[in-house]
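> Compute the structure for the input listed below.
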Amino acid sequence: MSFFSTPEFIFSILSSQSQSQSQSHLFSSTLLSPMDLTPHQLTQYNGTNPSKPIYVAVKGRVYDVTTGKSFYGPGGAYAMFAGKDASRALAKMSKNDDDISPSLDGLSEKEIGVLNDWENKFQAKYPVVGRVLN
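Below is the predicted model of the structure:
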């Protein structure tokens, strides 16, 4: 079974989605301007500093996933994605450190489809706060 399809994960996503969506839209409406972050700057938002939000990038867009800190914060099942562009890992449905990368090179059509599904989920659940500069 894939780590993305466990009943607990699916339940937690569905049960918190409407609350997070309203919080996301509230936050988005108060955002003054999006940030441009280098990959190094993005690492500062990995959840280890409680005074900073937690960010995950997907296809170069940076999402504030702080409302999902139980998943993305220290000790969370997806903490390895925090402060990084997790595009490749999401496409491959992998937690392998070697797959946590913005590179889409060599991904299959199916993997690109999986990544697009994840991008849609992030867009629906978390506010976009910026982009990663290459």
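> Only C-alpha atoms from now on, for both contacts and neighbour counts.
Fine.
> So what's the residue count around Pro7?
When neighbours are counted by other C-alpha atoms under 10 Å, Pro7 registers 10.
> go on, Ser29?
10.
> And the helix or strand containing it, what does it pack against?
Using DSSP states H and E, Ser29 maps to helix 7-30. Counting contacts by 3 or more C-alpha pairs under 8 Å, 6 or more residues apart in numbering; DSSP states H and E, helix 7-30 is packed against helix 109-125.
> Residues contacting the helix it packs on, please?
The contact list for helix 109-125 (C-alpha atoms under 8 Å, 6 or more residues apart in numbering) reads Gln17, Ser20, Gln21, Ser24, Val58, Lys59, Tyr63, Ser87, Arg88, Leu90, Ala91, Lys92.
> same thing but at 6 Å, please
Gln21, Leu90, Ala91, Lys92 (C-alpha atoms under 6 Å, 6 or more residues apart in numbering).
> now the last one, nearest residue through space, not along the chain?
This means Lys92. Leaving aside its sequence neighbours, Lys92 sits nearest to Glu111 (C-alpha to C-alpha, 6 or more residues apart in numbering; 5.9 Å).
> And this one, please, so the two structures can be compared:
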Amino acid sequence: MKTLLKVVVVCALGAIALFWLVANFSAVESRFQCDGQVAVQGKRQPMTLYMKLEEYRPWVRLWSDSDASLNLEAPSQWVDYYEHLEAIGDQLQIYETYPQKALRGNFSRLSKTLALDLKVGGLFDGECKTMN
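Next comes the predicted model:
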């Protein structure tokens, strides 16, 4: 009976440790400041966006079909969230999932450029710098 109790305790501790590892180490977060221009009805205006990119570890594919998620902020204007990104080489393709899956833009991990058809209107194109 004591052996069975030890096995149950070890299994429970192992499950807790595994859950802790998955919960704390399933994504790598990067923050960027993206300076560029937004084109609205043919007019281009300078714009700065702040971006938080969470890239998922390979095991996240067991329960999700997304490779990353993206938070965007235009200070004092709006915030936005994209939950479905697909990694194609060094490029992350950014999708809107509601009401249907539609490609909105891309982010290059190589050149650190963001090209995105913003949900609030306009096409953003700019270069991003890593923030600490």
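> Next, the TM-score between them, please.
Put the two chains on top of each other and the TM-score (TM-score structural alignment, normalised by the length of structure 2) is 0.25; 64 aligned residues with a C-alpha RMSD of 5.3 Å.
> about what we covered before: next, the buried residues of the helix holding Ser29 of structure 1.
Gln17, Ser20, Gln21, Gln23, Ser24, Phe27, Ser28 (16 or more other C-alpha atoms under 10 Å).
> Structure 2: strands as residue ranges?
Assigned by DSSP state E, structure 2 shows strands spanning 27-40, 43-56, 68-74, 78-88, 91-96, 102-108, 113-117, 123-131.
> The first one to strand 123-131, inter-axis angle?
Computed with axes from the mean of the first three to the mean of the last three C-alpha atoms, to 10 degrees, the direction of strand 27-40 of structure 2 lies at 140 degrees from that of strand 123-131.
> Could you pull out the buried residues of strand 27-40 of structure 2?
Residues of strand 27-40 of structure 2 classed as buried: Ala27, Arg31, Phe32, Gln33, Cys34, Asp35, Gly36, Gln37, Val38, Ala39 (neighbour count, 16+ other C-alpha under 10 Å).
> What lies in contact with that strand?
So strand 27-40 of structure 2 is contacted by 44-57, 122-131 (C-alpha under 6 Å, 6+ apart).
> Mind giving me the ChimeraX command for buried ones among these?
Buried members of the contacts of strand 27-40 of structure 2, defined by 16+ other C-alpha under 10 Å, are picked up in ChimeraX with:
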select :47,48,49,50,51,52,53,54,55,56,122,123,124,125,126,127,128
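> Apart from its chain neighbours, what residue comes closest to Tyr63 of structure 1?
Among residues not flanking Tyr63 of structure 1 along the chain, Val128 sits closest, at 4.5 Å (C-alpha to C-alpha, 6+ apart).
> since we're on that neighbour, how many residues are nearby?
By the criterion of other C-alpha under 10 Å, Val128 of structure 1 has 23 neighbours.
> I'd like the buried residues of strand 27-40 of structure 2 as a markdown table, with distance to Thr113 of structure 2 appended.
Formatted as a markdown table, the buried residues of strand 27-40 of structure 2 follow (distance: C-alpha to C-alpha, whole Å):
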| residue | distance to Thr113 of structure 2 |
| --- | --- |
| Ala27 | 21 |
| Arg31 | 13 |
| Phe32 | 10 |
| Gln33 | 11 |
| Cys34 | 8 |
| Asp35 | 9 |
| Gly36 | 9 |
| Gln37 | 12 |
| Val38 | 14 |
| Ala39 | 16 |
